[in-house]
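S.K.: sequence isn't available, so here's the structure alone:
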């Protein structure tokens, strides 16, 4: 279910000049912020949790997910290049799964890894905060990649809808509206971070079993629907 040629083409699309600049800029900003905070405040566990939770997980991870998830397939649909890919003897679910794996890989590298490094810079991983948030960023990357890959498949305005979801739903409603927190990828991921860090500085409104279940269900559902939509595009192209 993994196609090397599709993967190579997707990597090239995601790491093109414009997207690469944004992908490197967000982690770079996090690392600069971590260095500045450490120099100004020293090693402070609460400050480290605030930076990693408030910027890394709440802002950087979903934005990287938007870039990677929508960029994995959206541009090919917009410019019509998807027709050439669909003409190849490759199963449509294989195309979607391959692009999902690539999107997850890119999102993890550009979000979870910088989060881990920033955590060590901020407080040396005291109370497992760096590892906790890096793990949360990694599992959130899976769900975000699935969701935003779906957006890229169903609409030409995937980036706009992705940004609205990431910045409005996740960052605003997911943090401020109690009922919406249960439906927030960020909160699901924080359940894992809370387990690793032992609570206290890292908390989630969702229990770990429910959070991990929802992450898997949303990712699987988004992937299935994206593959289903791609089959529809094939039929339309054939007509």
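M.R.: Arrived safely. All of these numbers come straight from a predicted model, not from anything done at the bench.
S.K.: C-alpha only now, for contacts and for neighbours.
M.R.: OK.
S.K.: now the helices for the protein?
M.R.: 4-14, 17-41, 45-51, 61-71, 74-78, 82-86, 92-107, 113-123, 129-154, 158-164, 174-176, 178-181, 185-197, 208-238 (DSSP state H).
S.K.: so what secondary structure elements neighbour the shortest one?
M.R.: Of the remaining helices and strands, those touching helix 174-176 by 3 or more C-alpha pairs under 8 Å, 6 or more residues apart in numbering; DSSP states H and E are helix 178-181.
S.K.: this is the comparison structure:
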């Protein structure tokens, strides 16, 4: 398991992925710093709507995790080396788990850093707010990484379907169609942030903190099980 983790981590840390993920992660902090430099009295409501909800949760986190999740199985499927892994005597969950940990670790660290710095700057060093935003962002990274890792196993068109999911489902449907939020990973991560600090993201129809955590854990468990099952049953070239 350790060797699989390190091999996958090396793929995630390739220069191209690292530049892409790091650039995406840095964007919310850069935009927030620029806004505050121009207007020190910028509205917190606008910050939460456009930076936290729209930019960080709605675009940066899913795009960053889509890029890194590809290193889990997508690269090996693409270059036809997955058989080297599946022919080993490991149980399939012992293959999926280290790969999931590797593709989650890097974006989790980068996103946690930018979420903490951005919220610390915007909320004037409010520790509770910073902690809430950071944990909500990390929860989103875990959810999206698990989803996109499974998607890479489920279809050869994971990138296209993933982008469509981000734009159409998370970007449009979950915001404007009532009831879709119950099937939105972004909504549950924002509910975790709101549940930890109810001053943040007020006015939204948030799910209770306890329920959000339970659903998030259940989603990760189900997607992990689906990934294991798919790896066990798929035809490996």
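M.R.: Alright, I've got the coordinates. All values reported here derive from a predicted model rather than from experimental measurement.
S.K.: for the residue positioned nearest the centre of the second structure, list the residues it contacts.
M.R.: In the second structure, the residue lying closest to the centroid (C-alpha atoms, centre = their mean) is residue 141, at 2.5 Å. By C-alpha atoms under 8 Å, 6 or more residues apart in numbering, the contact set of residue 141 of the second structure is 61, 62, 65, 104, 107, 108, 111.
S.K.: from these, which is closest to residue 21 of the second structure?
M.R.: Among those, residue 107 lies closest to residue 21 of the second structure (C-alpha to C-alpha), at 7.0 Å.
S.K.: and that closest one, how far is that from residue 229 of the second structure?
M.R.: With the distance defined as C-alpha to C-alpha, to the nearest Å, residue 107 of the second structure ends up 25 Å from residue 229 of the second structure.
S.K.: more neighbours: which of the two?
M.R.: Between residue 107 of the second structure and residue 229, residue 107 has the larger neighbour count (other C-alpha atoms under 10 Å), namely 29 against 15.
S.K.: how much space between that one and residue 99 of the second structure?
M.R.: 13 Å.
S.K.: please apply the same query to residue 63 of the second structure.
M.R.: The spacing between residue 63 of the second structure and residue 99 of the second structure, counted by C-alpha to C-alpha, is 18 Å.
S.K.: for residue 196 of the second structure, same thing?
M.R.: 30 Å.
S.K.: so which of these two has more stuff around it?
M.R.: residue 99 (25 against 17).
S.K.: and residue 94 of the second structure, what is it in contact with?
M.R.: The contact partners of residue 94 of the second structure, by C-alpha under 8 Å, 6+ apart, come to residue 1.
S.K.: what do we get in the first structure for it?
M.R.: In the first structure, residue 94 of the second structure lines up with residue 94, judged by TM-score structural alignment.
S.K.: and if you look at residue 195 of the second structure?
M.R.: Using TM-score structural alignment, the partner of residue 195 of the second structure in the first structure is residue 195.
S.K.: report how many residues lie close to that match.
M.R.: The local packing of residue 195 of the first structure (other C-alpha under 10 Å) involves 15 other residues.
S.K.: and residue 37 of the second structure, by the same measure?
M.R.: If you count neighbours by other C-alpha under 10 Å, residue 37 of the second structure ends up with 11.
S.K.: residue 133 of the second structure versus that one, what's the distance?
M.R.: 22 Å.
S.K.: hmm, back to that, hmm, residue 209 and the match of residue 195 of the second structure touching each other?
M.R.: No - assessed by C-alpha atoms under 8 Å, residue 195 of the first structure is found out of contact with residue 209, at 10.7 Å.
S.K.: what do the two both touch?
M.R.: The contact sets of residue 195 of the first structure and residue 209 do not overlap (C-alpha under 8 Å, 6+ apart).
S.K.: so residue 48 of the first structure sits against residue 120, correct?
M.R.: No - using C-alpha under 8 Å as the test, residue 48 of the first structure is too far from residue 120 to be in contact (9.2 Å).
S.K.: the two: which is more packed in?
M.R.: A count of neighbours by other C-alpha under 10 Å puts residue 48 above the other of residue 48 of the first structure and residue 120, at 27 against 19.
S.K.: contacting residues for that one?
M.R.: 119, 122, 123, 129.
S.K.: now render the residues you listed as TSV, adding distance to residue 22 of the first structure and neighbour count.
M.R.: As requested, those are exported to TSV (distance: C-alpha to C-alpha, whole Å; neighbours: other C-alpha atoms under 10 Å):
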residue	distance to residue 22 of the first structure	neighbour count
119	21	29
122	23	30
123	27	22
129	26	29
